[in-house]
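>>> dropping the sequence and predicted coords here.
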Amino acid sequence: MSNREAMLAKLAELSGELAKATEGGGPKYVERHRRRGKLLARERIELLIDPDSPFLELSPLAAWGSDFPVGASVVTGIGVIEGVECLITANDPTVRGGASNPWTLKKTLRAADIALQNRLPYVNLVESGGADLPTQKEIFIPGGRIFRDLTRLSAAGIPTIALVFGNSTAGGAYVPGMSDHVVMVKERAKVFLGGPPLVKMATGEESDDESLGGAEMHARVSGLADYLAADEHDALRIGRSIVRSLNWRKLGAEPRAVREPVLPADDLLDIVPEDLRRPFDPREVILRITDGSQFEEFKPLYGGSLVTGWAAIHGFPVGILANARGVLFSEESQKATQFIQLANQTRTPLLFLQNTTGYMVGKDYEQRGIIKHGAMMINAVSNSTVPHLTVVMGASYGAGNYGMCGRAYDPRFLFSWPSAKSAVMGPAQLAGVLSIVGRAAAEARGQVYDEEADAAMRAMVEAQIEAESLPFFLSGRLYDDGVIDPRDTRTVLGVCLSAVNSAPLPAPSGFGVFRP
C-alpha cells in the first residue's frame, strides 16, 4: 500500500469517528430536540460566529473508547464573533440531556485553560441537566474548577458570556452565576440550585420551574439575567452584540503579509510512510505549510536528525523544530537548546513537528553525555516562555515526546495526524524488555523459562501497547487537541497562531544564549 493509500484509509476511519460526535445522541434524541423547536449545539455555534468564518473544533474525539459517547456531550472550539476570536463551548442536550460526565469535565477544563492562556473571550452556550450522577465521584470534587476558572478569567480581564437556552441546574447554575454577561431565553431557560422536587423535599415548599428559576423571573426579579431573549435566534443575536460592545483588541504581534505555499498541501498525503520505522524528510512537510514554501534552515550541517529553522505561517513568524531520522543524539539536543534560546531572544513562537523514537541509548552515547544533553534540551523546552505549538506527525516515543514539547510541557495547542503513535516505547521494544526481565528472573530462581508463555505474553503486550498508542485512543483522553487531516495543518496552525496573539507575549527569560 502506498503512503497516500494508507493515509487516505486512516482519514476515512477518522471521518467515521468524527461523525459519531456530530450525530449527538442519535436520530431519536435529535428529532425530539427539534420537535421542541430547539437548535442543535453546532447549529447554535454556526449562527453565533461570523458568516463563512472558520470554527476550529477542539477535542472532538473526547471520550473515544470509553463508556461515554464520542465528543463527551459538549462542543468546544475557537470561532470568530464580530471579528473577535472567542473560545466557545456548547452543551449537546441530545446526549443524556447535556449531562456532564468525567470526559465532559476534562474537555471543558481544557477549553478554559486555552481561553485563559491565550486571552480569548469565553462564550458558554448552556443547556445541561448537570452532572451525570452515576459518575459523580469523578466529577463533583474536580468539577469545582469550572467555576474557579470562570472567576479567574474575569479577574484577568477576559470576558465570560453565558447564553442559556435550557436547563442550567444545581452546580450548573453557577455557570451563568459566575459569568460577566448572561442572556436567558424566555420560557426555555431554567436556572436554579434545586428544582421543585428537591425544594419540596428540603423545605416542604411548593414551587414550579418558572417561579423558581425561569428566565423572566431572573430578568425581572433576581437580576441574574442581564438580557431576556425572545427565542434562541434572539439570544445568539444578543450574544454577538455583547461581543461587539467589548471593543476587544489583540495584544500580541500583528501578522505580516500572507503568501500561500508554492507546493500543494495535497502532497502531504504522500509523505508519511505507513511503517513509522522508515524515516521521512520533514522539510517536505515544512515547505507545504509555510508562507511561500520558504524555510531558512539553522545549523543544517550539524545534528542532522533534527531540522531547525525559521519560517512564517499565515504571516506569523515561527521557529520550527522537526525530527528527521527519529532518534535524538547529543548533537541534536544541543542544537535544539541553542535554537530554542534564540527563538526566545527574538520572541518567536516555536512549532514542534514530532516524529521521534526518543533519545539514543547505548554505552558510547551514555559516556558521551546523552543524559545531560537530553536534559539540556528538555530544560530549554520547559523554561521557554514563547508560545509553543506541537503537531505529532508520526512516532512520539519515550523522552523524545518530552523534548519535542509533548502534552506534559503545555504547548498552547497540540494536534496529531492520523499516522501518529505515542507511548513510552514501541510495542515490540516494550514487550521485548518485559521478556528479557522475565527470562532473567527465571534464571535467577533456577527455573526453566516458559517459552510458550513468553510468546503469548509478548503478543498480548504488543497488541495492547499498539492499541493504546494510536491517535484515536490518545485524543479520546485529551492528550491532544484533535486529530487533523495533514492537508489542514497550515489552516489549523494559522488559526492557532492568530489566537495565540490575542495575548501579549510573556516576559523573556533572564539568561542569554548558551552555545553548545
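On my side now, so go ahead. If you're wondering where the values come from, they're calculated on a predicted model, not measured in any experiment.
>>> please make it C-alpha for all contacts and neighbour counts, starting now.
Noted.
>>> grab the nearest non-local neighbour of Val175.
Leaving aside its sequence neighbours, Val175 sits nearest to Phe147 (Cα to Cα, 6 or more residues apart in numbering; 6.6 Å).
>>> start and end of stretch 31-51, how far apart?
End-to-end distance of stretch 31-51 (Cα to Cα, to the nearest Å): 26 Å.
>>> what residues of it count as buried?
33, 38-42, 44-46, 48-50 (16 or more other Cα atoms under 10 Å).
>>> adding distance to Val199, write those residues out as JSON lines.
Output for these, formatted as JSON lines (distance: Cα to Cα, whole Å):
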{"residue": "His33", "distance to Val199": "27"}
{"residue": "Lys38", "distance to Val199": "28"}
{"residue": "Leu39", "distance to Val199": "30"}
{"residue": "Leu40", "distance to Val199": "31"}
{"residue": "Ala41", "distance to Val199": "30"}
{"residue": "Arg42", "distance to Val199": "34"}
{"residue": "Arg44", "distance to Val199": "32"}
{"residue": "Ile45", "distance to Val199": "34"}
{"residue": "Glu46", "distance to Val199": "37"}
{"residue": "Leu48", "distance to Val199": "35"}
{"residue": "Ile49", "distance to Val199": "38"}
{"residue": "Asp50", "distance to Val199": "42"}
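>>> and the two most separated of the residues you listed?
Across the buried residues of stretch 31-51, the longest distance by Cα to Cα is 24.8 Å; it joins His33 and Asp50.
>>> got another one to weigh against that:
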Amino acid sequence: MPILNSALDPRGPAYLDNREAMLERLTELDSALRQARGGGGEKYVTRHHARGKLLPRERIELLVDRDSPFLEICPVAAWGTDYPVGASVVTGIGIVEGTPCVIVANDPTVRGGAVNPFSLKKTQRAGQIARENRLPMINLVESGGADLPQQAEIFIPGGAAFRDLTRLSAAGIPTIAVVFGNATAGGAYVPGMSDYTIFVRDRAKVFLAGPPLVKMATGETVDDETLGGAAMHASKSGLADHIAEDERDALRLARGCVRNFGRSVKAGYGPEPKYDADDLLGIPSADLRVPFDPREILARVLDSSEFDEFKPAYGQALCTGWGAIHGHRIGVLANTRGVLFSAEAQKAAQFIQLANAAGTPLLFLQNTTGYMVGSEYEQGGIIKHGALMINAVANSTVPHLTVNIGASYGAGNYGMCGRAFEPRFLFTWPNAKSAVMGPQQLAGVLSIVARQAAEAKGHTYDEEQDRTMRFMVEHKVEQESAALFLSGRLYDDGVIDPRDTRTVLGMCLALVRSGEQHPNFGVFRL
C-alpha cells in the first residue's frame, strides 16, 4: 500500500503559530477536565473518603483490568451551564476481564449523585453506545435519584433510561448494577431492571421511598436497613443477587459476573505511523479559514502511514481512501479545502457504497465550510449532489466514526456525518468549531437582510447600530461554536488531545460491530 510522505516543516512559522494556538485550547480543556474530576469539591470528597467510600473514578479503576485504557465519554458535560462540569456522573468504556464494557458511575460527592438534565443525557448516550455496539453495561450506583427542583426537565424523558435497560437485556446484552449506597426512587429501578445485582452490606439502601416519605404516606415508622438494606433485599425481596462485604469486594464480584459472560476479545495492534504524533499539534491552522492537508494527519494516525487513496485526481476538495488503525481496516473521508462541490459529493457517495459492499467502517475527518453556493453551482445541481452524499451517509450500514479537526459548518456537517447522523462515536479537537456558518458570514447575512428591510421601508439604515449588531452576533456565534461549549451540551463524545487520536480511534474500532452489511439506500437524484 502507498506510504504517505510528509511535507510538514516543524520549524516553520505557520506550524509554530498553529501549535501555540492548539496548546492554548488544550490548557482550556485541561481546566475543564480538572473541574469534572474534582467532583463536588474538596469538602465533599474528604467527607466521602472519611466514610470509607471510594470515588467514582477510583471504583472504575478497580473494576477495569489493570493497566487497560478507559475511554471516558462526554467528560465535560454541562460545561458552560449552571450545572456542575461532568454532570455528577462518569461514563465511559473500559476492559473488564478482557471484555469491553460501558460503565456508568454516579458521583455522590455532587449533590448526592442526583440526576440533572445533563447527567440524564449523558447516561442515555452511554446506553446508546452499549446498544449499538452490543457492549455489556455496568452501573456503579449511588444516587438520590432526580434532582427534584429540576424534575420538569428530568421526569418525563428520564423514563427512557429504564426502558433502555430492559431493551439491552432483551437484546441479549448483559447489564450489571453494583449498589454502593443510596439508590432512591428512580435510582432503585436501575438494580431492579438489571440482569445481575450486587449490594454492599450495610451500605446499599434501595427503596422507592425513604423512611420520611413512608412515614408521611402510610404512618409507618421504619429504618433504612429494614426498608431497603442489602440483607433484606438478599433474603426477602430477592432484588440482591450478591452481597459484598465492602466496595472492593463488590467490584471483585462484578468482575466475576463479566468473566462468566465469555465475551473477552483480543486487542488489535498495528505498526506505528512513520511520523511523530506530537506533530499533530501544529498541523491544523490557527485560522480556520486557512485550509490544511489532512493527509498530514493521516500520516500520523494510520498504521505504517499507509494510505491507498481513492480517486485522487477527482473532487480534490475531499480526500478518500483506505488504511488501517491498530490493525482495523478503515475507509477515510477527509476535507482538504473546506468547501464541497458536486464532484466531491458524488465521489463520497461512491466511496461510501464501496465501503458498505466491503463491510469496512468509515472515518470522517471534518474540516468543511459546507457545500458551494452561487448560481453556477445551483445550476450544476449542488442541491441534488449534496443530497446524494447525505443520503449515502444516512443510509450506510457500516459503523461510522467522526472527528472534527477544524470547521464543521452548514450542511457540510451533515454530509460529513455530524451528530445528527448518529456516528458510533464522534470526537472533537480543541481548536474545532461547528455552527450553521462562520461568525463573520452569519453576522454579514443578518446585516444584509436588515439593510434590505430598511430600504424596502424607505428608512435610513443605522450604520452604528449595524456595527454593534455585527460585533454582538460574531461574539455570540464564536462562543457557541467552540469545542468546549458544544461538548458541554453533549454534541460530541468528548474533546480529545490530537495526540491521542490514534489511540482513541483504535479503541473505538475494536468496539464497533458492523451488523448486517447490506446497504439500503434511498433514491439518488442523479
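Sure, I can see it. This one's a predicted model, so the numbers in the text were calculated from it and none came from an experiment.
>>> the strands in the stretch 51-200 of structure 1, which residues?
Taking DSSP state E, counting those that start in this stretch, the strands of the stretch 51-200 of structure 1 run over residues 55-58, 74-81, 84-91, 122-128, 160-169, 181-185, 190-192.
>>> can you redo these as JSON lines with distance to Ala225 of structure 1?
Compiled in JSON lines, the strands of the stretch 51-200 of structure 1 are given as follows (distance: least, Cα to Cα, whole Å):
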{"stretch": "strand 55-58", "distance to Ala225 of structure 1": "27"}
{"stretch": "strand 74-81", "distance to Ala225 of structure 1": "21"}
{"stretch": "strand 84-91", "distance to Ala225 of structure 1": "18"}
{"stretch": "strand 122-128", "distance to Ala225 of structure 1": "13"}
{"stretch": "strand 160-169", "distance to Ala225 of structure 1": "9"}
{"stretch": "strand 181-185", "distance to Ala225 of structure 1": "5"}
{"stretch": "strand 190-192", "distance to Ala225 of structure 1": "10"}
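>>> would JSON lines of these with mean neighbour count be doable?
Compiled in JSON lines, those are given as follows (neighbours: other Cα atoms under 10 Å):
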{"stretch": "strand 55-58", "mean neighbour count": "20"}
{"stretch": "strand 74-81", "mean neighbour count": "25"}
{"stretch": "strand 84-91", "mean neighbour count": "26"}
{"stretch": "strand 122-128", "mean neighbour count": "26"}
{"stretch": "strand 160-169", "mean neighbour count": "25"}
{"stretch": "strand 181-185", "mean neighbour count": "26"}
{"stretch": "strand 190-192", "mean neighbour count": "27"}
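>>> how far away is the residue nearest to Val175 of structure 1 from Ala112 of structure 1?
Taken as Cα to Cα, the spacing of Phe147 of structure 1 relative to Ala112 of structure 1 amounts to 10 Å.
>>> neighbour count winner among these two?
When Phe147 of structure 1 is set against Ala112 and neighbours are counted by other Cα atoms under 10 Å, the residue ahead is Ala112, at 24 against 18.
>>> for that one, what is the corresponding residue in structure 2?
Under the alignment defined by TM-score structural alignment, Ala112 of structure 1 is paired with Gly127 of structure 2.
>>> how about the contacts made by that match?
Taking Cα atoms under 8 Å, 6 or more residues apart in numbering as the definition of contact, the neighbours of Gly127 of structure 2 are 102, 137, 161, 164-165.
>>> and which of these is nearest Ala334 of structure 2?
Each of those was checked against Ala334 of structure 2 using Cα to Cα; the closest is Val102, at 28.9 Å.
>>> check which helix or strand covers Glu297 of structure 1.
Per DSSP states H and E: Glu297 of structure 1 is located in strand 296-298.
>>> can you tell me the mean distance of that strand from structure 2 after alignment?
Comparing strand 296-298 of structure 1 with its match in structure 2 after superposition yields a mean distance of 0.3 Å (mean Cα distance after the TM-score superposition for structure 1).
>>> what's the distance between Leu509 of structure 2 and Leu401 of structure 2?
Using Cα to Cα, we find Leu509 of structure 2 at a distance of 8 Å from Leu401 of structure 2.
>>> where along the stretch 201-350 of structure 1 do the helices fall?
All helices of the stretch 201-350 of structure 1, identified by DSSP state H, counting those that start in this stretch, fall at 209-213, 215-217, 232-245, 283-286, 330-345.
>>> how long is stretch 342-357 of structure 1 from one end to the other?
Across stretch 342-357 of structure 1, the straight-line distance between its terminal residues is 25 Å, by Cα to Cα.
>>> wait, isn't Phe55 of structure 1 in contact with Thr76?
No. The pair Phe55 of structure 1 and Thr76 fails to qualify as a contact (Cα atoms under 8 Å) at a distance of 9.6 Å.
>>> and stretch 434-444 of structure 1, which residues are buried?
Of the residues in stretch 434-444 of structure 1, those scored as buried under the neighbour-count criterion (16+ other Cα under 10 Å) are 435, 439.
>>> residues in structure 2 matched by that stretch, start to end?
Under TM-score structural alignment, the match for stretch 434-444 of structure 1 is residues 446-456.
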